[in-house]
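Participant: below are the sequence and a predicted model for it; my questions follow.
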Amino acid sequence: MTLAATTDESPMPTLTRSSRMAQVEVLHRFEEAEPLWRSFENANHLYTPFQRYDFLSAWQRQVGSREGVAPYVVAGLDAARQPLLLLPLGIQSENGLQVASFLGGKHATFNMPLVHRAYAANAGRADVDAAIAMLRRRADRPDLLSLARQPRTWEGIANPLARLPGQPAITGCPLLKLAPGARPEERISNSMRKRLRSKERKLQATAGYRYTIARSDADIQRVLDAFFVIKPLRMAAQKLPNVFADTGVREFVFDACLSRQPSGGRTVDIHALECDDELIAVFAGVADGHRFSMMFNTYTVSGLARYSPGLILLRNIIDHYAERGYTAIDLGIGTDDYKRMFCKNDEPLFDSFLPLGAKGSVAALGLSSLGHAKRLVKRSPALSQVAQLLRGTLQR
């Protein structure tokens, strides 16, 4: 299949309210989708860095393919076959149903289509309904679209899929908004900065103490090697499952972190506190010039842990991106206490479960009900405590 693709050197035509989605095409191989996909990764389009080609191709190669996920990349086109929207999905068999979900699994904090900005600004409910109707008529359609953890807006523009039926996501995402030109104490209070400086003096007494951003292949390899030693110990201490031990995850993390964008920048930014003897703390995430979104983190299991190295590293990260004009930092799904020390807002997320066939209708209702129940548990301290106790018991 050949679809027209634009590049930064060939600017997109201006879209108007008369531009409507006229057809959808589905690409079943990453290599087939790559030219069109990369043409969406420029300033004319809206997308989160979790939907970049390099990030998701690494995930599909190392994790998705091993889990039986088959690419199902949907391209929405206007009557002139001008690309308007790219939906990076994968199909997996679940309990006898073919379910299409966003690629990236739990390693992508946010999911949404890559979409032309003008189309996103003008698309109405009829546009997205028409796209879903066209998918329903395809012979290769899945039974169900399970579209989780979608932001309602991105960079102030509505996500077109927010016009479809949906419900609040199970768990929110703590968000720190950064006002342009704000003073450091407006980002993090003077009292917290003072406490962290006092703790950091203890770390500064170690030989070679430093805050670094891993940029070279050798630095990235060294930091990740240490991360994969420390993280299992930290998860075990918290009686939590080590998701980084799942098949292919280590390879995915290395592939994604070592890859580069066409601009030359890394697909994943890795921030660390180190000394000559050990990796003290690490936070890694994706950045797009507007927002930094955390992917994974850990901190030492040595005695240096008592000096709050994770919080000290977060202070450095916040200042780093604020000084570069970023307007937001999010710390991933979940409401851990340390996140609330910095993030006073939440990114509103929603889930949509859309049947494309008769078999998918019952499944959509079941997933919706399950999502509501899980959200109720998350919002109730008493129920959450019971769930944690049961999880701990099952893991013994």
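Facilitator: Here it is on my side, so go on.

Participant: hey, let's count contacts and neighbours off CA atoms from now on
Facilitator: Fine.

Participant: how many neighbouring residues does Val26 have?
Facilitator: Using other CA atoms under 10 Å, Val26 has 21 neighbouring residues.

Participant: so it is in which element?
Facilitator: Val26 belongs to strand 23-27 when assigned by DSSP states H and E.

Participant: packing partners for that strand?
Facilitator: If you count contacts as 3 or more CA pairs under 8 Å, 6 or more residues apart in numbering; DSSP states H and E, strand 23-27 packs onto strand 70-77, helix 125-136.

Participant: one more to weigh against that first structure:
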Amino acid sequence: MMTVSNQPERTPSATASPAAGLTVELRPADKAALALYREDSAASCFMPAQSPEWVSAWARHSVHETLIVRLSDSEGHLMSLPLELAAQGRFRVARFIGDRHANGNFPLTDRRADDRIGSVQLRDLLDHIHDQRPDIDLLSLERQLHACDGVANPLLFWPHSESPNLSLAVDLEGGFDAALLRASGKRKRKQHRSQARKLEAAGGFERRMAKTPDEADAMLEAFFAMKAERFAQMGIQNVFAPAPVQAAFHTLFGEATASEHPKFVLHGLEVAGRLRAVTGSSLTDDRIICEFSSISDDELTEISPGRFLFFENIQEACEQGLKVYDFSVGDEYYKRLWCDLETVQFDSFVPLTVKGRAMALTRSAIAGGKRIVINDPRLWAMAKGVRKRLSALRR
């Protein structure tokens, strides 16, 4: 297993030019701001959760105030942060738009900004945010990548720490046969053939990609139902339950079907006319990222339709010439069956007020505790067991 921090060959330079001429704009994520954001994206690197499509979909449906913080200098755009503001008790927190659904984050950063943005600019950015929005106590920017397309994450200049959860992925270099060789391929092929026979006997199967808004809506509704049941069994809060979250995903994946080269895609495994497994993925130039997945809990569960669909998805990714199949954040057994790449992401908890300092310390301490529990198999098994028992008591 290869563990990486996603570091570029060089880290951000602290000797960037002085902040003279620096402009910081905090604008509501309205039509005009989103249009400028899309324009800036043409010369920038970013990850799917900071793409114009994602930001637009979430801004349209979020119950929270949404902002785009834009940093520029005399030469033009440097960096943009799409944020949502949420009240948490007596604190007001700014976080990546999409909150827990936004993973592998990387701010929209101009590819030519490496020698124009440094610690001086990032410190000045914080001062501007506080001056313009003194009601914001904390920037809580979690699950960030250290680099994107060889460009270092400018937010590394702010205080940060390792995220509790690893991101797991499959190296697709050499094609599908090579990927299988690194992951008990003979056994996987045999299991896949056996699953295909059983699924055929159960009424026939078809793997489909949503190609119209109606098909996307149907797959998402099936996914939301599957996930609700699964989370209830595990005693986990259903983060997909809120209506604005579901509406944002319907918009994001529905509108993507109109594109010749969609950046967000849904795949479903249908058996006997019913969806039994669904995955929702994002695409970059060289990778496909599984943003979410679920399976139905029914008479076919033991056949593992989810594993069958992942096999097909990974095989197709190889055929498309992609370099990585990314399972995203979270260390799960079904991911370990495939994965040979681990990526360490980082969190930034940056206080903007005195109140915010206390919250930053608390958030950092909680994240550190999670890292200890998650990285200890015995403690993690105990935690999941307690969570499940508590859920059973509440039902």
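Facilitator: Perfect, thanks for sending it. Bear in mind the structure is a predicted one, so any value in this text is a computation, not a measurement.

Participant: still on that earlier bit, downstream of the strand holding Val26 of the first structure, the next helix or strand is which one?
Facilitator: Going down the chain from strand 23-27 of the first structure, the next helix or strand is helix 30-39, by DSSP H and E.

Participant: just the buried residues of that following helix, please?
Facilitator: Neighbour counts over helix 30-39 of the first structure (16 or more other CA atoms under 10 Å) mark 30, 33, 35-39 as buried.

Participant: what do you get for stretch 331-343 of the second structure?
Facilitator: Of all the residues in stretch 331-343 of the second structure, those buried under the rule 16+ other CA under 10 Å are 331, 335-336, 338-343.

Participant: read off where it ends up in the first structure.
Facilitator: Mapped onto the first structure using TM-score structural alignment, stretch 331-343 of the second structure spans residues 335-347.

Participant: distance between the ends of that stretch?
Facilitator: Stretch 335-347 of the first structure has an end-to-end distance of 12 Å (criterion: CA to CA, to the nearest Å).

Participant: touching it from outside, list them.
Facilitator: Outside stretch 335-347 of the first structure, the residues that touch it by CA atoms under 8 Å, 6 or more residues apart in numbering are 151, 172-177, 188, 311, 330-331.

Participant: so what's Phe46 of the second structure closest to, chain neighbours aside?
Facilitator: Computed as CA to CA, 6 or more residues apart in numbering, the closest residue to Phe46 of the second structure that is not its neighbour in sequence is Leu108, at 4.8 Å.

Participant: number of residues surrounding Lys323 of the second structure?
Facilitator: Counted with other CA under 10 Å, the neighbours of Lys323 of the second structure add up to 18.

Participant: which residues does it contact?
Facilitator: Neighbour list for Lys323 of the second structure: 171-173, 286-287 [criterion: CA under 8 Å, 6+ apart].

Participant: can you rerun that using 10 Å?
Facilitator: 170-175, 285-288, 317 (CA atoms under 10 Å, 6 or more residues apart in numbering).

Participant: tabulate those residues in CSV, adding columns for secondary structure, distance to Pro48 of the second structure and neighbour count.
Facilitator: Below are the contacts of Lys323 of the second structure laid out as CSV (DSSP: H, G, I helix; E, B strand; the rest coil; distance: CA to CA, whole Å; neighbours: other CA atoms under 10 Å):
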residue, secondary structure, distance to Pro48 of the second structure, neighbour count
Val170, strand, 18, 24
Asp171, strand, 19, 22
Leu172, coil, 20, 23
Glu173, coil, 22, 14
Gly174, coil, 25, 11
Gly175, coil, 24, 18
Asp285, coil, 11, 10
Asp286, coil, 12, 13
Arg287, strand, 11, 21
Ile288, strand, 10, 24
Ala317, helix, 17, 20
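
Participant: in the first structure, which of the residues you listed still touch?
Facilitator: For the contacts of Lys323 of the second structure, the contacts that are reproduced in the first structure, applying both residues aligned by TM-score structural alignment, their matches' CA atoms under 10 Å, are 170-173, 285-288, 317.

Participant: check those and tell me the two furthest apart.
Facilitator: Spatial extent of these (CA to CA) is set by the pair Val170 and Asp285 at 15.7 Å.

Participant: quick one, strands of the stretch 251-396 of the first structure?
Facilitator: For the stretch 251-396 of the first structure, applying DSSP state E, counting those that start in this stretch gives strands covering 269-274, 279-287, 291-299, 328-330, 345-347, 349-355.

Participant: with respect to Gly392 of the first structure, which of these lies nearest?
Facilitator: Each of the strands of the stretch 251-396 of the first structure has some distance to Gly392 of the first structure by CA to CA; the shortest is strand 291-299, at 20.4 Å.

Participant: mean shift of that closest one relative to the second structure?
Facilitator: In the superposition with the second structure, the average deviation recorded for strand 291-299 of the first structure is 1.5 Å (mean CA distance after the TM-score superposition for the first structure).

Participant: and for stretch 83-90 of the first structure?
Facilitator: Looks like 1.0 Å for stretch 83-90 of the first structure (mean CA distance after the TM-score superposition for the first structure).

Participant: in the second structure, what range does that stretch match?
Facilitator: With TM-score structural alignment applied, stretch 83-90 of the first structure matches the range 77-84 in the second structure.

Participant: same question for stretch 362-375 of the first structure.
Facilitator: Using TM-score structural alignment, the residues of the second structure aligned to stretch 362-375 of the first structure are 358-371.

Participant: how about stretch 284-298 of the first structure?
Facilitator: Under TM-score structural alignment, the match for stretch 284-298 of the first structure in the second structure covers residues 280-294.

Participant: ends of that stretch, how far apart?
Facilitator: Using CA to CA, the end-to-end distance of stretch 280-294 of the second structure comes out at 9 Å.

Participant: picking up where we left off before, trace the residue nearest to Phe46 of the second structure over to the first structure, please.
Facilitator: In the first structure, Leu108 of the second structure lands on Leu114 (TM-score structural alignment).

Participant: pretty sure its match contacts Leu84?
Facilitator: Yes: using CA atoms under 10 Å, Leu114 of the first structure makes contact with Leu84 at a distance of 8.6 Å.

Participant: any common contacting residues for the two?
Facilitator: Residues touching both Leu114 of the first structure and Leu84 (CA under 10 Å, 6+ apart) are 40, 45, 75, 120.

Participant: ok, now how distant is the second one from Pro35 of the first structure?
Facilitator: Between His45 of the first structure and Pro35 of the first structure the computed distance is 15 Å (CA to CA).

Participant: can you show me the helices along the second structure?
Facilitator: 31-41, 52-61, 119-132, 176-181, 185-201, 213-234, 243-256, 305-319, 333-336, 354-374, 377-394 (DSSP state H).

Participant: by contact count, what packs against the fifth one?
Facilitator: Think helix 185-201 of the second structure. Helices and strands touching helix 185-201 of the second structure, by 3 or more CA pairs under 10 Å, 6 or more residues apart in numbering; DSSP states H and E, are helix 176-181, strand 205-209, strand 264-271, helix 305-319.
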